[in-house]
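Peer 1: predicted model and sequence follow; I will ask about them next.
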Amino acid sequence: MQNQNPSKHGFLIADAGGGTLDISAYAIKGTSPLAMEEIAPPDCIFAGSVFVSRRAREFLEERLKHSKYGTPDAIDHITRRFDETTKRLFRDRHDLQFIPFGSPLDKVGPYYDSTVGIRSGQLRLKTKVEYSQESVQPLIDMTSTAVANLFEPSVDAAVTSIKRQIEASNGMIRSVFLVGGYAASPWLFGSKAVADGAIGFYCDHHVSARMSKFMYGVEFLREVDPKDPDHVARSEKLCELPSGPRLLPDAFDCILARVSPSYGTVAKLN
């Protein structure tokens, strides 16, 4: 067993990108030359950073719908600034958060609306609700915890998928590498190295076997077994060839079972 798996454990790569989170699990099967095998079916979930932006936009549309900033163009601009600043820098649900989208010189005028928390060209995402002197309407009441909640569905989906991979590998996975653009988020994971997919690219060129996500097979005619109750129950579908064999249609012949290693030629990622 030690020769089959010199590392004695498997590892998982979670490639967090803009649209998807791609998860693959491997074990090292040889070192001279380096050879690795998938030890669990790979997973791909729609939980990338773009969905954080989508949830932020939905919040802004609701919060600013009665403001002059509730127009589609304004929402587009503020959401884009959220992507470029707040989303990339957010790391602590207790810190005060802003979305800067105007000029700091805009004390009044086009980038000022105290009723929704817009001052000096930035939208304040408050940690508590306050009231402006001009209006009894509270300033924008999106707390830092609410900012964290924009990330939570993606984080929860990632954790669920990773746990599923660990279970499918029968506990072999001991290490998890978080890579990709979305992995740069301090909130998603504050103590990792952003490898931009380099680990996954390297591993892909040394994988000798992959785990199938689905069962593959073909439809065929099965020879009748008169002792099989299921065959007897389907006797009305029986067909007999001129050469003599009596066959039943609609049978399925498995070529590659689900969650089984596939050896041979492996298509490499470009």
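Peer 2: The structure has been received and is ready for your questions.

Peer 1: can we go C-alpha only for contacts and neighbour counts from here?
Peer 2: Fine.

Peer 1: buried residues, the helix or strand hosting R88. List them.
Peer 2: If you go by DSSP states H and E, R88 is part of helix 87-89. By 16 or more other Cα atoms under 10 Å, the buried positions in helix 87-89 come out as K87.

Peer 1: and it, how far out from the chain's middle?
Peer 2: Centroid separation between helix 87-89 and its chain, computed with Cα atoms, centre = their mean, to the nearest Å, is 18 Å.

Peer 1: which residues are contacting the lengthiest helix in the chain?
Peer 2: Ranked by number of residues, the top helix in the chain under DSSP state H is helix 144-168. Outside helix 144-168, the residues within contact range by Cα atoms under 8 Å, 6 or more residues apart in numbering are 21, 23-25, 39-43, 45, 47-49, 51-52, 55-56, 92-97, 125-127, 172-173, 187-188.

Peer 1: same check on stretch 68-85?
Peer 2: Residues from elsewhere that reach stretch 68-85 (Cα under 8 Å, 6+ apart): 53, 56-57, 60-61, 64-65, 99-101.

Peer 1: all strands of the stretch 151-270 of the chain, in order?
Peer 2: For the stretch 151-270 of the chain, strands defined by DSSP state E, counting those that start in this stretch occupy the ranges 173-179, 207-211, 216-223, 239-240, 246-256, 261-263.

Peer 1: ok, second structure coming up, stack it against the first:
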Amino acid sequence: MASEIVVGIDFGTTYSGVSWAVNGGIKAVRVINDWPNPSSTVATSDKVPTIISYQGGSPQWGFSVDNVRKDSFRWIKLLLDPKNQVGRSSEAVLTSMKLLGTLNKTAEDVAADYLRMIWNYAKEDIQKVRGDDWESIYTLKCVLTVPAIWSPVAKEKTLKIARMAGLPQNLNLVTEPEAAALAVLKEKSEEGEFLEVGDSFVVCDAGGGTVDLISYKIVDLNPLAVEECAVGDGGLCGSVYLDQAFERYIKTIVGESEWNSIKDKSKKKMMREFELAIKRCYAGDDQEYSVDLQGVEDNPEEGIDDDTITLKPSVLKTVFDHVIGQIMRLVEKQIDDAQENGNCVKAILLVGGFGTNRYMHKQLKDAHKKSGIQVLQNNGAWSAICRGATLWGLENSEHSPSAKKTVRARIARYSYGLSCAKRFDESKGHRLADRRKCPDGLFRAINQMEWLLEKGDKVEEGKILHTQLVANTQVGLLSTGMRYFSDELYYCGDDQPPSRKEISVKELCKVDYGIKCSKLWRETSYRDSTTKQKWRDATFDLFIGLDSATLHFFVLYKGEAVAYTEAKYKEEF
């Protein structure tokens, strides 16, 4: 078997990161930090801006895009989840949506183009370190991260985009908080830091667009093993919403008509200044900060003088409190959920770009001082997700089948199931409107749910869900070719999923499969008592494999894989 290189990609809302490792020897993870940057020859950065521009023909991306260029796509990731209506109201996303129309491109096309750019650069980095002939020596495995709060449809869409971008066939998704937790907990374990069997940790992954929370309990130390101990949570309250709140404030004090007359170049320069000089280092103190906004009229009452806006400490605090307050409520709820399950939460681990913010650390620390829960920020928190993705890929590789998985069990965030017809019984709450007479002469209640997995269930690593599918078909002795079938898989976010297909039960995907008529003809036949037509029932076994972020389907008929199986995901609007 050829040697393998595992590449982890953190495709973020505002910044993206890539790391890789050879699956052999010490398995050292290399974070790419020398991204192409025409404005700087020496600076390094663990991440590259998630920006792409098509001005002038060939796409420009990352640091190569002039930060004030009007035609650049920003926050494109927020367009990939149809459920995210909040992010679509932001100026950066609205600009990107307008650009899509002028370029005749979809959000998926643009995301794929950006991913292709960083993927090609990652391959250049591997070549630089492993030599020109590396592609003949190594096979490639890629792990791409996604927010845990994303819908299953958005996760599937990410896989599609990755394939459009030319990423390798050997491709997996992992949720961002799981990847971050893997990197941080493994480092703490190797450093011998305060981890004890039975301790629980809440990992708060605060990124640009999303904030994800996940809780783990330590079940072993040598090697490190953890299991999720509460249903993960999250929200759309990442640092881009801080940008939005700040921009709204500036717009208010400047006035709408004057704001509209100011050049986009000046606005973007001001927002860049806010990001680098204020957002990252604000600590909630009384220090005065200012930003430059060229072309703004003087207004001493509002602190505007000579193209400079001085920001009142109370205003900045309000802007930060609005977003950080949402994150603190999510953290509080996650701690409560973990403790309700009998876990003792020892620490909150802050990761992600926004997780490095000093004010958030202070607020969380003050809030949990009495309970004795520590709030920890780690060096390298910004690159933790891409490093964790690489580590996850090394653990979940065919090249190392005996590798011990760090995450031994997860908690289901959704219920998954099938709609079925059950023997009609009013005493079980079946509705008359659902009653149907079937070809076998029995009355059954349609629209009933059979849940294969319920939200909150513990899912052991490697668990496979199984159910049987019964298909009615008309096949004769002379029938040839294939007969195709289709079953819908549903999901539900309710804490207690309903027994019937109610409004909260959403279609996830159709599982299409087919089998030769010559095999189906061997099934026992029966006649419909009403129409006298001849039918046969075929029983299939549906298996669903679960990992951190994706579902894998396979269908068997009498112990053999059927000729054709495909899951077609339903779009959400």
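Peer 2: Yes, it's here. Keep in mind that this is a model prediction, so the values were computed, not measured.

Peer 1: report the TM-score for the pair.
Peer 2: For this chain pair, the superposition-based TM-score is 0.75 by TM-score structural alignment, normalised by the length of the first structure; 237 aligned residues with a Cα RMSD of 3.0 Å.

Peer 1: quick one: which of the contacts of stretch 68-85 of the first structure is nearest to K237 of the first structure?
Peer 2: S53 (55.3 Å; Cα to Cα).

Peer 1: please give the element, helix or strand, for the closest one.
Peer 2: Counting by DSSP H and E, S53 of the first structure is part of helix 49-63.

Peer 1: tell me the one of the contacts of stretch 68-85 of the first structure nearest P249 of the first structure?
Peer 2: Out of those, the member with the shortest distance to P249 of the first structure (by Cα to Cα) is S53, at 51.2 Å.

Peer 1: so which pair among the contacts of stretch 68-85 of the first structure is furthest apart in space?
Peer 2: By the measure Cα to Cα, K65 and P100 form the most distant pair in the contacts of stretch 68-85 of the first structure, at 18.9 Å.

Peer 1: between the two, who's got more neighbours?
Peer 2: P100 (20 against 14; other Cα atoms under 10 Å).

Peer 1: from L125 of the first structure, how far off is that one?
Peer 2: Noted for P100 of the first structure: a distance of 10 Å to L125 of the first structure, by Cα to Cα, to the nearest Å.

Peer 1: kindly report the same for A168 of the first structure.
Peer 2: For A168 of the first structure, the distance to L125 of the first structure - Cα to Cα - is 41 Å.

Peer 1: between those two, which is the more surrounded one?
Peer 2: L125 (25 against 16).

Peer 1: for the helix holding S53 of the first structure, give me the average deviation versus the second structure.
Peer 2: Following the fit onto the second structure, the mean deviation recorded for helix 49-63 of the first structure is 0.9 Å by mean Cα distance after the TM-score superposition for the first structure.

Peer 1: what range in the second structure does that helix sit on?
Peer 2: Mapping helix 49-63 of the first structure onto the second structure (TM-score structural alignment) gives residues 239-253.

Peer 1: which residue in the second structure lines up with C239 of the first structure?
Peer 2: Looks like C239 of the first structure aligns to R436 there (TM-score structural alignment).

Peer 1: list the contacts of its match.
Peer 2: R436 of the second structure makes contact with 443-446, according to Cα under 8 Å, 6+ apart.

Peer 1: quick check, nearest of the contacts of stretch 68-85 of the first structure to Y182 of the first structure?
Peer 2: Looking across those and measuring by Cα to Cα, the closest to Y182 of the first structure is S53, at 11.9 Å.

Peer 1: what number of residues lie near that closest one?
Peer 2: Neighbours of S53 of the first structure (other Cα under 10 Å): 18.
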